[in-house]
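> A predicted structure for the sequence below; I have some questions about it.
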Amino acid sequence: MNEVTMSEEAFRILLKMHVRPGLEADFEKAWLAVGNVITEHPANLGQWLMRATDESSVYYIISDWVDEPQFRRFELSDAHVAHRRQLHPFRSGGSMATMQVLHGFPGRAGAR
């Protein structure tokens, strides 16, 4: 087995966002328009937007960071506040989970 081990400091954010019904397409456009605020930060490793297959108004956003302290500094920054302000009109609720990424295995299809 070829285990892929990320830095033991890698930090992952998982956001669950409830979008107001009927505003899903507008939310996706807004997310795409402001997403570079996150990915241009030097400590960001990438982010992904996903929509639940069983609830069309529920979205998940994964954002990976070099470490927790750098994410927390970004979380309090003016840039992040402005980013949230752009997405807030579409939201009806949500939650955030934080976690430490420890290990991973690439799938056969991803290794091609």
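The structure has been received and is ready for your questions. Numbering: from 1, shown residues only.

> going forward, measure contacts and count neighbours with C-alpha atoms only.
Will do.

> Gly22 in helix, strand or coil?
Classification of Gly22 by DSSP: H, G, I helix; E, B strand; the rest coil places it in coil.

> how much space between it and Val58?
In this view, Gly22 and Val58 are 12 Å apart by CA to CA, to the nearest Å.

> who's more crowded, these two?
Between Gly22 and Val58, counting by other CA atoms under 10 Å, Val58 is the more crowded of the two (21 against 11).

> surely the more buried one is in contact with His18?
Yes: with contact defined as CA atoms under 8 Å, Val58 counts as touching His18 (4.7 Å).

> tell me where this structure has helices.
Remark: helices assigned in the chain by DSSP state H are 24-34, 36-39, 68-75, 78-87.

> can you list the neighbours in contact with the shortest one?
So that's helix 36-39. Residues from elsewhere that reach helix 36-39 (CA atoms under 8 Å, 6 or more residues apart in numbering): 44-47, 79-80, 83.

> in addition, the following structure is provided for comparison:
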Amino acid sequence: MTTPGFRVLLKMHIHSGMEDEFEQAWRSVGAAVTEHPANLGHWLMRSTSEDSVYYISSDWVDERRFREFEESWEHGEHRALLHPYRESATISTMHVVGHLLKSAGEAR
């Protein structure tokens, strides 16, 4: 498996009581991210320690291709559909410098 070159992590506070609708909306617009040729994966995670907090992580071939996507109309539509659920959000971007996987024989 190739190490992804660039990772994006969003932390989103969702309006209380709108969590289920947010999750459905994220799934319905996820193709805007995963169908981009430079995207390597897209994950939605719900915090176990903070109410109504989600993390969205996506891996990209490189920063330049992510930035092109970030400025695209597809991304604008994606954001517009999720915006009504969002109380606040922060973004962190990072270059992946390494990753380790379990050996093929180990249990997962």
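Structure received. Keep in mind that this is a model prediction, so the values were computed, not measured.

> TM-score for this pair?
TM-score of the superposed chains, computed with TM-score structural alignment, normalised by the length of the second structure, equals 0.92; 107 aligned residues with a CA RMSD of 1.9 Å.

> which among the helices of the first structure is found nearest to Ala52 of the first structure?
helix 24-34 (11.7 Å; CA to CA).

> run a quick neighbour tally on the residue mapped onto Ala79 of the first structure from the second structure.
Alignment note (TM-score structural alignment): Ala79 of the first structure maps to Glu74 of the second structure. Counted by other CA under 10 Å, the residues lying close to Glu74 of the second structure total 16.

> and what of Ala82 of the first structure?
Ala82 of the first structure: 13 neighbours (other CA under 10 Å).

> what of Trp65 of the first structure?
Trp65 of the first structure is flanked by 25 other residues according to other CA under 10 Å.

> how about it, what does it touch?
Going by CA under 8 Å, 6+ apart, the list of residues near Trp65 of the first structure reads 10-12, 43-46, 71.

> if we use 10 Å, what do you get?
Residues near Trp65 of the first structure by CA atoms under 10 Å, 6 or more residues apart in numbering: 9-13, 38-39, 41-47, 71-72, 100-101.

> thinking again about what came up before, which neighbours do Val58 and His18 of the first structure share?
In terms of CA under 10 Å, 6+ apart, Val58 of the first structure and His18 are both contacted by the residues 24, 91-94.

> picking that back up, possible to save the contacts of helix 36-39 of the first structure as TSV with distance to Gly110 of the first structure?
Shown next, in TSV, are the contacts of helix 36-39 of the first structure (distance: CA to CA, whole Å):
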residue	distance to Gly110 of the first structure
Asn44	22
Leu45	18
Gly46	17
Gln47	18
Ala79	33
His80	32
His83	31
